[in-house]
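Asker: My questions concern the predicted model and sequence given below.
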Amino acid sequence: MALTSLSGCLVTVLVLFWSASWPPVHSASAPENEVPLRPTTWLPEGKIATVTLPKGRTRRLYFTLRKTPTMSLIVSPCDSAIEWTLVARTLKNKPLKSLEWSSKKSMPEVWWRGPGTEERIHSFSGNIVDTYSGPASPLASVYILRLRSKQQSSRATVYLHQGPGISGAFPQVPADPRVHTLGVGMTSVTLSWAPSASLTGLPQKSYEYCVLVNSERNFPSLCAARESARKEEVKKRMEKKTRVMAWPILKEWWWEQWEGDSETDADLQCVCRGTESVCTVSELLPDTQYYFDVFMMDRVNGTSAAYKGTAARTHEEARPSITTLTEGELRWVTFQDRGSTSEQFFSFRPHGVQQNGLLTLQSCGGGDKVKVTVSSKGVVLTSQAVGKDLVQIWLQGSPVYVIHLQRQGTTTANLPAGLTASVKMQTSSAYHRRGVPSLPSTLQVKSFNRLRGCNSITLAWMGTEERSLYCVYRRKLGRPEGDTLTAPCLGPESRSDTERVLCKYFQELNPRRAVTTAVIGSLEPGTTYVFDVYLMRRWGIPIKYASKTVKTRKEC
């Protein structure tokens, strides 16, 4: 029973559908099963119409005119060259007024099939905006605009005006429509152009200039620019992956900003910013070719006029001088102009098949803020601050490294007297190593009061599990250079050979038991000495322990 009811409902729906879709039969000249051979599109008057042009197919637009002696027709190709022809068709016998038209039979279809004559009024082929202005045909029954794109599927915009002239529907471009380049920088270009005559003596609220920049080409019309951006968007969606857009300074699709009443996004540099005829486009890439187009917009009528665009290449970014570091070279890096940020660049190429290396740095600049950035092949590997503590950076797997030292901010701190550098740096190839060398657990030096005599003392300090050389230097307290020698970045190279009292090798595989001692003799009774211990390494700069002050006994 339910199945019978459902079948009856379906039959009823089908009968209603077919009875509603079939047109009534009027005469033999309009059979109900006849479908128009060509699409029927009426061209509106006083509005911009966008027409899609499939490759190799002719699109036809129809329009009729009121009793007016003249008309104007503007056709703007989008993206590629097109062919268009305007003809006036006159029917020998006009259709019957009593003929009722359905969705399958329209007035232009009858004009096409009925006997009549055609008169070609105007034709054009190209990729620029073309305008026809002339008299209307007094005998024409209908006007037919044929458009065709042979190269590729494209679009075009058409604007029809009845009467003499365009009557201000389109903004006017000056006699010299060229866009001039006033200045070119590394990331900006300044443009200028002659003002539009549409701004003279007329309300300017509806007019504004819009500047478009891209890295592809200049566009002859606003329609061409929109079509190119639309195709980029479609291509991006089809690929389903992120890609660089052709509009480097525009964060949104810019034509959306030109339609409706929405305000222009603040990120859109110099796009639709009033009636000033000078504009600086910024946030560009150095050493890049850009194309600039200017459009005069009429928001009231929704029309635009294009200036003749220009192109400019931004200046190349100033390449910093890069100093090559040699194997094991110890370098003192001095920053000039202490009142501002300064930077220096170095390169290092490790030796050996493994291409391993070690970069060690230590700051001597007191309160200076120094940052080191290591990169290879344009990729940043590490970036960190450099202070009074030793910085070790392991280099592995790249043939060459770029080391960027940058002093950030300002400081009033002065270097210790006698120092001529802010950062101490050393690079060396690390053959057969698998990582950075180990460091002592503490850099404190200890003395033993029970082992302190009139002519000798005993010192102890922590070593490492790697076999290394340790050297001890002494000096009497009160020398003028005493303050300078306390700087942690100063190594044995700053000491006199007469101050060195001993050097010894030491190694302990257990880091907790890596303690070594040294007895320092040949001292004067009742004298205060400052002892400095240095860890001499095969890789990296020497490590200075904290200075230890000890006074020998006066009487023993």
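Answerer: Done, it's in.
Asker: only C-alpha atoms for contact and neighbour calcs from this point on.
Answerer: Fine.
Asker: Tell me the helix or strand right after the helix or strand hosting S72.
Answerer: Per DSSP states H and E, S72 falls inside strand 70-78. Using DSSP H and E, the next helix or strand after strand 70-78 towards the C-terminus is strand 82-91.
Asker: next, the one to line up against it:
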Amino acid sequence: MKLCPWYIALILLPVCLQSQKLPTRDEELFQMQIRDKALFHDSSVIPDGAEISGYLFRDNPKRYFFVVEEDNTPLSVIVTPCDAPLEWKLTLQELPEEASGEGSGEPEPLEEQKQQIVNEEGTELFSYKGNDVEYFVSSSSPSGLYQLELISTEKDTHFKVYATTTPESDQPYPELPYDPRVDVTSLGRTTVTLAWKPTPTSSVMKQPIQYCVVINKEHNFKSICAVEAKMNADDAFMMVPKPGIDFNPFDFAHFGFQSDNNAGKDRNFMPKASSSKLLRQITTKPKVDIQKVCIGNKNIFTVSDLKPDTQYYFDVFAVNAATNMSTAYVGTFARTKEEAKQKTVELKDGKVTDVFIKRKGTKFLRFSPVSSHQKVTFSVHSCLDAIQIQVRRDGKLLLSHSVEGVRQFQLRGKPKAKYLIRLKGSKKGASMLKILATSKFNKQPFPSLPEDTRIKAFDKLRTCSSVTVAWLGTQERNKFCVYKKEVDDDYTEEHKKREQNQCLGPDTRKKKKK
């Protein structure tokens, strides 16, 4: 039977604890312990001078221990909650006489010392409840066995713990400047420029420091640990399946284990409906709207591609590249500026208006016909690529269409109505168009073209210096103008469409092309 690695770890843990020696400042032993990440993950020992990561199940307390061997020892303990508030307390139990340093000098196994304090409360030194990065600092601590107890009453969560008896020399966390605030120095519609004072850890202590900037729309963060927990959030994956609904009790075939329960012998796989539901829970990952950018040792940064009129929260973290431990500046927030309000163009009844729209841009027009009108006609001539047109009457959407070439729309009138026209340009490039709005029936700005607007060239009538072409006529009597242009062999329909402005009339064309 194949076992998962964490299952093996659970079996070996009691054996490890029986032979575990307390971490000391013996440098060779300390370095060996630092490299052994599995030791810290599964052990209840906090090593001196190293940050450990842990995980708490909701309402399940966890206890960690460490020894201070001599009286009057400086002590610093730092607890970093990640994605949920924590309750934690630090208590002290005096060391037994045989471990006071007068004996062999060898520290007792952890299990033996832990057994001695099971029925003794000890002295509570410090307690805290919340989601701040909180410190316990003492310049002169008594010798003894220290217990750190943590619990999360809100949800399952990650956390980090750091303890040291040499806080003056260690200093693995970057120090904040005298003014730790992040300032907004420039604010635009889509950009925000941030600035902050550099950490003394870089300038005075010459430690390798880089800054990481975090942007999100919800709130400020107090640690990179909290940021990473949010970025990696997958609540569906961490959701505990409900017995009898999502799977049968003790049926772990879905997770790769064979069931020892007789009730599961006849079930080699999950029921389809339940299995599909659980699979959706596992694979569905919520979209996390948060961004982290590490920018080296610069202390000014411009955030781009933001949305106008939107509130954002900004955090800066100083990261010690040598220890990978970080400190949070005091974050800030700002609302980007609103989009510049576009001027609405008034359309005059029966008059053609030329409109230019930037790539992906939008223009608004307003038409206020006479109060007694029965119908309204909108004639649109898109000169280049297709454009989108929407017409609203007193806020109600009446039409929404894509227009390429010439289109005409006729709407039923309404007394005292006002019409708002929204034109959206092409994604390919700038758009040009002509538009006419009228409440008069006989006002037709553009000739009515036939459905087939192709021009046919007759091959048999082609000569070295002439080409004969033909097209369908119009019902009304109109004047036709024909233009020619010399093009290269690789000239395609796409080139033609891009260059040809269908709105250019005879007065704007070059005479040599006529």
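Answerer: Ah, there it is. As the structure is a prediction and not an experimental result, all values here were calculated from the model.
Asker: before we move on, the earlier item: pull up the aligned stretch in the second structure for the strand holding S72 of the first structure.
Answerer: Mapped onto the second structure using TM-score structural alignment, strand 70-78 of the first structure covers residues 74-82.
Asker: now swap in stretch 310-320 of the first structure and tell me
Answerer: Alignment of stretch 310-320 of the first structure against the second structure: residues 332-342, by TM-score structural alignment.
Asker: Show which residues not belonging to the match of strand 70-78 of the first structure make contact with it.
Answerer: Residues outside stretch 74-82 of the second structure that contact it (C-alpha atoms under 8 Å, 6 or more residues apart in numbering): 131-141, 157-167, 223, 225-227, 229.
Asker: could you give the angle of the strand holding S72 of the first structure to strand 82-91?
Answerer: Calculated by axes from the mean of the first three to the mean of the last three C-alpha atoms, to 10 degrees, strand 70-78 of the first structure forms an angle of 150 degrees with strand 82-91.
Asker: which residues touch Q406 of the first structure?
Answerer: Each residue near Q406 of the first structure by C-alpha under 8 Å, 6+ apart is listed here: T341, S342, E343, Q344, V370, K371, V372.
Asker: Please disregard the earlier target; I meant T190 of the second structure.
Answerer: Neighbour list for T190 of the second structure: S304, D305, L306, K307, P308, T336, K337 [criterion: C-alpha under 8 Å, 6+ apart].
Asker: Could you dump those residues into a markdown table and include distance to F480 of the second structure and neighbour count?
Answerer: Below are the contacts of T190 of the second structure laid out as a markdown table (distance: C-alpha to C-alpha, whole Å; neighbours: other C-alpha atoms under 10 Å):
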| residue | distance to F480 of the second structure | neighbour count |
| --- | --- | --- |
| S304 | 52 | 12 |
| D305 | 49 | 9 |
| L306 | 51 | 16 |
| K307 | 49 | 17 |
| P308 | 49 | 16 |
| T336 | 53 | 19 |
| K337 | 51 | 17 |
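Asker: Which of these remain contacts when I look at the first structure?
Answerer: Of those, the contacts whose aligned counterparts also meet in the first structure (both residues aligned by TM-score structural alignment, their matches' C-alpha atoms under 8 Å) are S304, D305, L306, K307, P308, T336, K337.
Asker: helices or strands next to the longest helix that the second structure contains in the packing?
Answerer: With secondary structure taken from DSSP state H, the second structure has its longest helix at helix 5-19. Helices and strands touching helix 5-19 of the second structure, by 3 or more C-alpha pairs under 8 Å, 6 or more residues apart in numbering; DSSP states H and E, are helix 110-116.
Asker: Give the buried residues for the helix it packs on.
Answerer: L110, Q113 (16 or more other C-alpha atoms under 10 Å).
Asker: Heading C-terminal from it, find the next helix or strand.
Answerer: Next along the chain after helix 110-116 of the second structure, taking DSSP H and E as the criterion, comes strand 123-130.
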